[in-house]
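Enquirer: model this:
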Amino acid sequence: MPPIASAQSQPVARTVLPDPLYYLANFQRVIQRVYERYDDLLSTEEQDFYRRLQLLSGDAQALYVRLLTRKGPLFRTSKLRYQEISDQSQAVADLVAQQLVIQPSEINLLDTFPLFTKQEWLELLPGAAAQRLAKAALVPLLQSLPEPVQTIIEQQGETLIQLNSSEHFATFCLLYFSNGRQDLTEFVLRDLGVYRYENYSLARATRVFTHREQIDKMLAYYRLRDVLDDLASLSREEILALNTQLPAIACSQQQDKCRGNTLVQRRIERLRLRLARQLERLEAWQDALALYRQCQQQPSCERQVRILHRLAQHQAALKLCQQMFDSPSEAEQTFARQFHPKLLKALGQAATKPAPPALNEVQLFLTAGDSPNVELAAAQSLSVSGDCFYVENTLFLSMFCLVFWEAIFADVPGAFSNEFQTGPHDFYEEDFASQRSQHLESGWRKLEHWQRAPDDLIQVAEQKHGIATPFHMGFMPAPELLKLAITRISLRHWQIIFERLLRDLKENRNGLPDLIYFPNTGGYELVEVKGPGDRLQKNQLRWLHYFAEHQIPCQVAYVQWQ
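Expert: Next up, the predicted model:
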């Protein structure tokens, strides 16, 4: 039976972490790497934080890391038990001496209440009535005790400590990862063999941030992002107030200063787009329009056109819609083509909607057999007269990464912050290709060479298997699929597909056909499979129309179960 799905090679072997202090080594790596790259941009307080860490014993550093990763900020020293820390009492004393933890002079009952069990609190309350109460109901009774809670805790022989300077470590993590998403667990996943990453340059000269102002604005961005988790509950006035708190980014003509600003600006714009969208839901149209006009990213233009149309400002909507015809985004171009006739009609002008290229559509009557999956069932049907693989987006995206590997991981200033990136920070931005023109040219030549020497492609794919890329976490298609694809698909068709990907990597990474079919008679065909009641999505239609326009063999198979 010919293969009907692209098989993945054996997973990378996983190992057990042998060092109980692995977390300390990871912490020290983050602190040291950030200091080496950003010492000139650290505040006086952050530099002092770094120096105080260096004065700690190994035990004290290990305990501090443990506290950073636990829910705090208050801790009972009697509950801190770590076998790898030989002298915990001395470690606490060292942390207090360096003011990395403090012993609070005043203790609030509500802050300390979660640290003790219900039974421990009941020992302080007279009578049996409290036994029947839920733990939360004990708070008023404890507040009515004649002695303050701090005195009671001290009488019990308990010592409480409070984490200090953790905000400085958060800044170090931001500078190391350049985002608020990754943390020290990345080291563990890599060391366990869960993920592998490419080796790329992390030289000081290519660091992301070049001015302290950029760091402060990124920190402000993440503080505001946490507030937006409950955006739906905010009023119009609260949303507008939040918008005024978003940091302003002014990029100078100096390229190095713009580097960090660009990263911050993109993230701030995403927050502003979320605020504008919520204002739309509140029907605050003018406010939403004002916020969208401050954004360059998608779908800013589309939302503006829709709002202007809703407000009957059809002439302004038409002007903006016509500008979108020249957008680098195919999604915006498609929207403009579809919405343009509606605006002309609203203005009383004749409107003709251009017909898209005709699609090759077929009906496929299948018997529901071993596989209820409609794509696999279609692939098995086609495999009778050739090789058919269920690939969806994986084949072309994997090939794209192999062809342009050098471009993706090129030594471009501001592209990489740490060793746990699947790709550069600007991978999905408009200037990705322009920043790497020479590397892309090398990739085109490599593609042409692989068509003449497919075994070289297989060798590179085996070398790169398991290494994470922007599109997947280390997956590579089966060698037999790669060899068939590189020999059956013409060089020009590869170029046509990759050219569209490069125009908008974020938008065009999805929507590719489900199957690739290699008939015994030669050639190939892409097949998008749709089960009963299923419809083509917008991103799929864009790919299918593109294939039809460029004579790339593709069909839509509508499956009917017999």
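Enquirer: For the rest of this, base every contact and every neighbour count on C-alpha atoms.
Expert: Noted.
Enquirer: Quick check: residue 219 vs residue 178, distance?
Expert: 10 Å (CA to CA, to the nearest Å).
Enquirer: Another for comparison:
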Amino acid sequence: MLSPLDTSLYYLTNFRTALAWVTGRYADLLEAGEQAFIDEFLALPTNAQALLVRLLMRKGPHFRASKLSYVEIGDIGSAAAPLLERNWLIDDAELSLNELFALLRKDELLACLPETLGMRSRNKTEWLEQLRTHYPQVRPLEQWSPGLDQLYSLTITPLCDRLRLLFFGNLAQDWSEFVLAELGIYRYENVEISAASRGFRSRRDIDDYLHLRDCRERHEAGLDASQVLAALGEFSSDNPYLAARHAKLLFQLGRQLEREGKLAAAASLYAASAHGEARQRQVRALEKLGDYQTAHTLACTALESPRNAAESQALERILPRLCRQLGLVRPLRSPALATPAFELELSQPPELSVEWAVLKHLHEDQAPVFYVENTLICSLFGLLCWDAIFAPLPGAFFHPFQAGPADLHAADFRNRRQALLDACLSRLDDGSYAQRMRATYETKFGILSPFVHWEVLTPELLETALLCLPAAHLRAWFERLLDDIRANRAGMPDLIQFWPGERRYRMIEVKGPGDRLQDNQKRWLAFCAEHSMPVEVCYVRWSEVL
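Expert: Here you go, the predicted model:
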């Protein structure tokens, strides 16, 4: 047993905590080999356990013994012996030339590769490119460079990655999360997590996640879309999280095929994908193929029940072209409300962005300007609705290192929390919202949130915003956020200017020379205009320097 005062083995304590968590929640999903690893690991001497965890936390899988030195572990050879006996480590791994170059210094490469002697002035990357064809074979380090060093190579990483996946519910997070939390670099909300709350419901969910990840990595490595699809096979899942990942992969493969001009194949993949942009891309692919009738029918059907505002915007832009091709009457569109605009001619500052240049120009003591972009409205929403966002609903939180609920972008995020969200938003009606936001700011400051940007939301900005922003405008913004959290957290105006003495404000979208409004910005500007919110577009041109 570790002494509670033995802080030098904190990482081992954390790993054991994770294993206990996995065993307590996923015992029914563990394979025999995974359970055997946990049992054998916990029976190892402390120094062997510590070494394995140290290696799992480092970039591997190959480690030179001379580079391993840990006071709390002691002799590395002694600690490695039980791991070698179990084949969790091996000491005779065969290395490719790439792996050799990653392990050895330049002088060591000079000693074992005679061809490098004539390339002393070049760097290692140039050496590697020059020698790649001369050394296609793999061989142990002892054969590359006899007597140079002892090499240890991890073989247990895939199994430990599966345990990490069970704990975190993803492979983007790693064991360093414990350390970052203990150091106070990251702080997480303390959500009550029941033993029944877990990210995976079956062994198939785990295998499906790993399969999708493997296919995504093949795609990102540049493998041809047809090869990735062959590896993917006939995939399906009733797990919403995995279904969403599958839909995104199909969409990405469709985009690759579309860029390659393989429009029919791309359209087919878009049709199979539930990704938010898939239907509009399918319509565009059909349009490029000249199948205007099918494209028109799909666009009209989609507009009857759009997945989101972005889809509506894209399809409304395409539909007139399709009608023209088919000889149909162009659909009538309500004219967009114009957004007021103004121009500024400024001297281009050497180090400031165009947004900061405008801020500096407009800022006054009695009318301060803040660069907030997407942070202010999201932060105010996060403060008001904190309890609803971090509600311990089944499947929302299943480990203590979550910055937000796992279902944040799920279609039913709002429905699952409707009563909780209604209770939070009702404070905008009874006037208690400011008090609630201040209280949340004070008690939760620094805790990670998917909405609150603590580095931007200073006490000054918070108080000024609460003074100048009407509750009706806050409710409208918050409702729009909840309509589509993923899409609507972006596109908000860059700057906000307050007149505290008059309790009013204006938002300003800044565009530098040659810059144009993006689609998500146009949607936000249209929304603000529809709700009579003061927003303007500032077009900047740089004055000529004589």
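Enquirer: After superposition, what's the TM-score here?
Expert: Superposed pair, TM-score by TM-score structural alignment, normalised by the length of the second structure: 0.86. Supporting alignment: 526 aligned residues with a CA RMSD of 3.4 Å.
Enquirer: Going along the chain, name the strands of the first structure.
Expert: 74-76, 101-102, 160-163, 361-366, 386-390, 515-519, 525-530, 554-561 (DSSP state E).
Enquirer: So which bits of stretch 144-155 of the second structure are buried?
Expert: Buried positions in stretch 144-155 of the second structure, judged by neighbour count with 16 or more other CA atoms under 10 Å: 144, 145, 151, 152, 153, 154, 155.
Enquirer: Check stretch 534-547 of the first structure too.
Expert: Across stretch 534-547 of the first structure, burial judged by 16+ other CA under 10 Å covers 539, 540, 542, 543, 544, 545, 546, 547.
Enquirer: What are the boundaries of the helices in the stretch 51-200 of the first structure?
Expert: Remark: helices assigned in the stretch 51-200 of the first structure by DSSP state H, counting those that start in this stretch are 58-68, 88-97, 109-112, 118-122, 138-143, 149-155, 166-177, 185-191.
Enquirer: so can I have TSV of those showing distance to residue 248 of the first structure?
Expert: Output for the helices of the stretch 51-200 of the first structure, formatted as TSV (distance: least, CA to CA, whole Å):
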stretch	distance to residue 248 of the first structure
helix 58-68	31
helix 88-97	38
helix 109-112	36
helix 118-122	49
helix 138-143	45
helix 149-155	45
helix 166-177	19
helix 185-191	31
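Enquirer: returning to that earlier point: who has more neighbours out of residue 219 and residue 178 of the first structure?
Expert: Neighbour comparison, residue 219 of the first structure and residue 178: the larger count goes to residue 178, with 23 against 19 (by other CA atoms under 10 Å).
Enquirer: if I line the two up, what does that one land on in the second structure?
Expert: Superposed on the second structure with TM-score structural alignment, residue 178 of the first structure falls opposite residue 169.
Enquirer: my guess is its match meets residue 205, correct?
Expert: No: between residue 169 of the second structure and residue 205 there is no contact under CA atoms under 8 Å: 10.6 Å.
Enquirer: From the centroid of the second structure, which residue is nearest?
Expert: By CA atoms, centre = their mean, the second structure has its centre lying nearest to residue 172, at 8.4 Å.
Enquirer: Tell me which stretches of the stretch 351-500 of the second structure form helices.
Expert: So, for the stretch 351-500 of the second structure - with DSSP H, counting those that start in this stretch - the helices run 354-362, 375-384, 386-389, 413-416, 418-425, 427-430, 433-444, 459-468, 471-483, 485-488.
Enquirer: Let me know which of those is tucked in deepest.
Expert: The highest mean neighbour count among the helices of the stretch 351-500 of the second structure, using mean count of other CA atoms under 10 Å, belongs to helix 375-384: a mean of 23.
Enquirer: helices or strands up against it?
Expert: Under the contact definition 3 or more CA pairs under 8 Å, 6 or more residues apart in numbering; DSSP states H and E, helix 375-384 of the second structure sits against helix 433-444, helix 471-483.
Enquirer: Between helix 418-425 and the longest one, find me the angle.
Expert: Taking axes from the mean of the first three to the mean of the last three CA atoms, to 10 degrees, one finds helix 471-483 of the second structure and helix 418-425 inclined to each other by 150 degrees.
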